[in-house]
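Trainee: sequence-free structure coming up:
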């Protein structure tokens, strides 16, 4: 692909991401959460034994940044910590009922956003786009040392 098309593709990804951020921040103004914090909660709820160490790895973020975000989620009542039954030295992160309600709201908002983006596409085009985006996303994937 030539440089002009690569730049255009990069801009489109950037602009879509910015637009999603804008919509998300408007929709979630009442719960005071960022998109990244929502993603953290999604990761926590997706795994029974999510530790801070695993979260740092999955997000590819500095420990201090993740610690601050977790503290804010705990302080706001969306996440709590409990001692791991597998390793008494570590704590496991869990999403509270209030946090689960926020995630349900997030799913509805995400569906609305995706519908807006996809309304211009025919069904076949939408499926093709999903396949292509999965292919691009998977090219960034690296082996997860926490999966066996």
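Mentor: Thanks, I have the structure now. Please read these numbers as outputs of a predicted model, since none were measured by experiment.

Trainee: C-alpha from now on. contacts and neighbour counts both.
Mentor: OK.

Trainee: Other residues contacting stretch 18-25?
Mentor: Here stretch 18-25 makes contact (CA atoms under 8 Å, 6 or more residues apart in numbering) with 33, 34, 35, 109, 113.

Trainee: Just the buried positions in it, please.
Mentor: Neighbour-count burial for stretch 18-25, with 16 or more other CA atoms under 10 Å as criterion, is recorded at 20, 24, 25.

Trainee: Longest helix in the chain, please.
Mentor: Identified as the longest helix of the chain according to DSSP state H is helix 3-27.

Trainee: this is the comparison structure:
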């Protein structure tokens, strides 16, 4: 039996990703923050002073992409970049006062959005979803 377009799990995951991204995009728009940029900010609100390499690793993004996003965040006045004392080739990202204040507004929005997305889903179901998604990622990451 051949699968129909809507039967592919990758299509269902993609549709869910688009829905989530579009919704968070509209919620972040008033704060001049794109969803991808918000990922960097979330990590910095958790631990200020990460390097661009650390961010790239945590986000599973290439360094060029992270550097571009960091440059945009710097232009918006949310972060500053400075050379690391430990490694002069490495740039560390620090929140500005404006960036810290932004977190006070955006973190509650992210938490509320997480609550909306997880409404009616048990902790056990969330753990199972995470386990399944990790398995899928592992399957894709395996050498062909």
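Mentor: Yes, it's here. What you are looking at is a predicted structure, and each value in this text was computed from that prediction instead of being measured.

Trainee: Mind checking the TM-score on these two?
Mentor: Laid over one another, the chains give 0.72 as their TM-score (TM-score structural alignment, normalised by the length of the second structure), with 135 aligned residues with a CA RMSD of 2.8 Å.

Trainee: rewinding a little: mind checking how far the longest helix of the first structure is from the chain centre?
Mentor: With CA atoms, centre = their mean, to the nearest Å as the basis, helix 3-27 of the first structure stands 16 Å off its chain's centre.

Trainee: elements contacting whichever strand or helix holds residue 137 of the second structure?
Mentor: Using DSSP states H and E, residue 137 of the second structure falls within helix 123-141. If contacts are counted by 3 or more CA pairs under 8 Å, 6 or more residues apart in numbering; DSSP states H and E, helix 123-141 of the second structure sits against no helix or strand.

Trainee: Pretty sure residue 82 of the first structure sits in a helix.
Mentor: No - read with DSSP: H, G, I helix; E, B strand; the rest coil, residue 82 of the first structure is strand and lies in no helix.

Trainee: can you pull the contacts of it?
Mentor: Residue 82 of the first structure neighbours (CA under 8 Å, 6+ apart): 91, 92, 93, 94.

Trainee: Tell me the residue in the second structure aligned with the first one.
Mentor: Same thing as residue 91 of the first structure. Mapped onto the second structure by TM-score structural alignment, residue 91 of the first structure lines up with residue 91.

Trainee: ok, of the contacts of residue 82 of the first structure, which one's closest to residue 61 of the first structure?
Mentor: Ranked by distance to residue 61 of the first structure (CA to CA), the contacts of residue 82 of the first structure are led by residue 93 at 16.8 Å.
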